[in-house]
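Colleague: My questions are about this predicted structure, shown below with the sequence.
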Amino acid sequence: MTRTQDGRRVRLATVAAEVATKAVVTTAVAATLVAVLLTAAVLTAGPAAAQDININLGGQGGGLTERVIQLIALLTVLSLAPSILVMVTSFTRIVVVLSLLRTALGTATAPPNTVIISLALFLTAFVMGPAFERAWDVGVRPLVNNEITPEQAFERSSEPFRAFMLKNVREKDLKLFVDMARQQAPATPEELSLRILVPAFMISELKRAFEIGFLLFLPFLIIDLVVASVLMSMGMMMLPPAVISLPFKLIFFVLVDGWNLVAGSLVQSYGPI
């Protein structure tokens, strides 16, 4: 009798689980259909609905498929905006140098990542200020005023960043990607495509960031060696040298006004602003 009741309970539990699963799947499908229908309704809205919601991603008379593709492209660009900031600006060099500086100091979490990234962003904004202003004046503002097409706006807005990258990229890195792309070298560097220029610029920035990081490591490495030698001579081999050298490295960095030197050197490494 007990086994029969247990079997019934197991079957009831199984049936209940199946019903719950089907209900969840049905709800998810229904929600997806509702979202698709709402999107289609917004994109195909007539003049009456346009008074409340106005989504215009292209020219007059564009079809539903064209508008959906344009919407997807817009969302893709917005999602890649942080990566674009890293790729075509001075952010890569600055944030790598600041991270290496923290490692050289031996402070695992001071300054924290939020502070490092924030400082790198503001230094990037300072270095790239002229490029941002130029891109706004020649590309974004005319597009907002409906004076040029989006394609023309992209070409004009990318020119200041292209000039910045060409100014700071190494010729060796450019040649590497031109050879790998199996393309004939253009007559002038300005004719290089962004597909070649951007990765060449990024590895150039990484190389220079590591060079600056090496120079930053040297004085702190000397402090570590001196502290380790003193501890060894005193027979205090069980005491970690990093614990003793940390305050000396901090006071050394403060006395030489390290943040001023590092920030100034990073900005000046790009030449006159």
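Modeller: Received it, and whenever you're ready, just let me know what you need. Numbers count the residues shown, from 1 in each chain.

Colleague: only C-alpha atoms for contact and neighbour calcs from this point on.
Modeller: Will do.

Colleague: At which residues are the helices of the protein located?
Modeller: 2-43, 47-50, 64-79, 81-88, 91-105, 113-127, 129-135, 141-144, 150-168, 171-180, 194-233, 241-255, 258-268 (DSSP state H).

Colleague: just those: most buried one?
Modeller: Comparing those by mean neighbour count (mean count of other C-alpha atoms under 10 Å), helix 91-105 ranks first with a mean of 21.

Colleague: Would you mind pulling up the elements that it packs against?
Modeller: helix 113-127, helix 194-233, helix 241-255 (3 or more C-alpha pairs under 8 Å, 6 or more residues apart in numbering; DSSP states H and E).

Colleague: putting a second one here so we can go through both:
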Amino acid sequence: MKRIVSLIAALPALLLPAVAFAQVQAQSLPAAAPASDSAIPGALDRAFGAMGGTEGPGMSLSLQLLLIMGLLTILPSLILMMTSFTRILVVLAILRQALGLQQSPPNQVLIGLSLFLSLFVMAPTLERVNANAIAPYSAGTINAEQAIANGGKEFHAFMIRQTRERDLTMFAEMANAPRFAKPADVPFSILLPAFVTSELKTAFQIGFMLFLPFLVIDLVVSSVLMSLGMMMMSPMVVSLPFKLLLFVMVDGWALLMGSLASSFG
């Protein structure tokens, strides 16, 4: 539990390397500007030199606060786009729709479940980022540029495993990028949209499978009501208890959480 709390506290620092690593890998794109490769690491060395033990005069306190606040504004987007959060949240929302429930569980519960299940799925990646980037940088054994590269590689490896080759090829062709020799050469500018596209496709595939058994119940209930001449009664009202009963009998929440976690293997 202490490890999870520490990972939550270090989440902004854990996601920051993945953003700046896109600049370090920019030479993989045809139109990349070499001068920008060291811009962000150099700024980070100056901004966090006092905390990381690196050399340099460091930036003023007001500029450091401005940089941190700017990073916090994009933190929700990073959580959505670079982790397992999107797939899990979409599947849970589709499940609620399939059950015929309007606001139960409420959105806050679904977001909380998605967040903590995402932390469970991302725990190995976050631990490797902490071991290879955050801890050495805090100890002063590596500089900010090396920490960015090490942390970015871990997020890159997770995202590339979940991305379909077809989606990567599509965005690479749209960017007129050369053919990549290995997956590690794919820049974040191509990997990010391909990863999100793959996650949405996978989420909708899982949602389709979830809808089927509940759709059968709706069809059966509707046919029975029509055969009895009960045209005025809504089939949704009658089928909802049977859907809930089926979901509880098969231990649906445990099956769904386990299946979602295992889908990122």
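Modeller: Sure, I can see it. Treat the numbers as computed from the prediction; the structure is a model and nothing was measured.

Colleague: Can you pull the TM-score for these?
Modeller: Once superposed, chain against chain, the TM-score is 0.77 (TM-score structural alignment, normalised by the length of structure 2); 215 aligned residues with a C-alpha RMSD of 1.8 Å.

Colleague: hang on, the earlier thing: want to try a markdown table for the helices of structure 1, with distance to Ala187 of structure 1 as columns?
Modeller: Formatted as a markdown table, those follow (distance: least, C-alpha to C-alpha, whole Å):
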| stretch | distance to Ala187 of structure 1 |
| --- | --- |
| helix 2-43 | 45 |
| helix 47-50 | 50 |
| helix 64-79 | 31 |
| helix 81-88 | 23 |
| helix 91-105 | 29 |
| helix 113-127 | 29 |
| helix 129-135 | 25 |
| helix 141-144 | 30 |
| helix 150-168 | 14 |
| helix 171-180 | 13 |
| helix 194-233 | 15 |
| helix 241-255 | 48 |
| helix 258-268 | 30 |
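
Colleague: can you tell which of the ones you listed is closest to Thr188 of structure 1?
Modeller: Closest to Thr188 of structure 1 of these, according to C-alpha to C-alpha: helix 150-168, at 10.9 Å.

Colleague: Just tell me the aligned range of that closest one in structure 2.
Modeller: Aligned using TM-score structural alignment, helix 150-168 of structure 1 spans residues 144-162 in structure 2.

Colleague: From the chain's centroid, how far away is the matching stretch?
Modeller: Relative to its chain's centre, stretch 144-162 of structure 2 lies at 14 Å (C-alpha atoms, centre = their mean, to the nearest Å).

Colleague: Stretch 2-22 of structure 1 too?
Modeller: 51 Å.

Colleague: ditto for stretch 194-214 of structure 1
Modeller: On C-alpha atoms, centre = their mean, the centre of stretch 194-214 of structure 1 falls 15 Å from that of its chain.

Colleague: now do stretch 187-207 of structure 2
Modeller: 10 Å.

Colleague: hmm, back to that, not counting the match of helix 150-168 of structure 1 itself, show me its contacts.
Modeller: With contacts defined as C-alpha atoms under 8 Å, 6 or more residues apart in numbering, stretch 144-162 of structure 2 is touched by 14, 16-22, 24, 38, 41-42, 44-45, 82-83, 125, 128-130, 132-134, 136-137, 183-184, 188, 191, 195, 198-199, 264.

Colleague: Contacts for stretch 124-135 of structure 2, please.
Modeller: With contact meaning C-alpha under 8 Å, 6+ apart, stretch 124-135 of structure 2 is reached by Leu7, Ala13, Leu14, Gln146, Ala147, Ile148, Asn150, Gly151, Glu154, Phe155, Phe158.

Colleague: how many neighbours does the first one have?
Modeller: Okay, so that is Leu7 of structure 2. Counted with other C-alpha atoms under 10 Å, the neighbours of Leu7 of structure 2 add up to 18.

Colleague: any idea what it aligns with in structure 1?
Modeller: Match for Leu7 of structure 2 (TM-score structural alignment): no aligned residue.

Colleague: And Leu7 of structure 2, how far from Thr86 of structure 2?
Modeller: 19 Å (C-alpha to C-alpha, to the nearest Å).

Colleague: check contacts around the most centrally placed residue in structure 2.
Modeller: Nearest residue to the geometric centre of structure 2 (C-alpha atoms, centre = their mean): Thr83, 1.9 Å. Thr83 of structure 2 makes contact with Ser118, Met122, Met159, according to C-alpha under 8 Å, 6+ apart.

Colleague: and if we set it to 7 Å?
Modeller: With contacts taken as C-alpha atoms under 7 Å, 6 or more residues apart in numbering, Thr83 of structure 2 has no neighbouring residues.

Colleague: That one -> structure 1?
Modeller: Using TM-score structural alignment, Thr83 of structure 2 lines up with Thr89 in structure 1.

Colleague: And Leu115 of structure 2, by the same measure?
Modeller: Aligning on TM-score structural alignment places Leu115 of structure 2 opposite Leu121 in structure 1.

Colleague: now its match: how far from Met234 of structure 1?
Modeller: Relative to Met234 of structure 1, Leu121 of structure 1 is positioned 46 Å away (C-alpha to C-alpha).

Colleague: try Arg8 of structure 1
Modeller: Separation of Arg8 of structure 1 from Met234 of structure 1 (C-alpha to C-alpha) stands at 78 Å.
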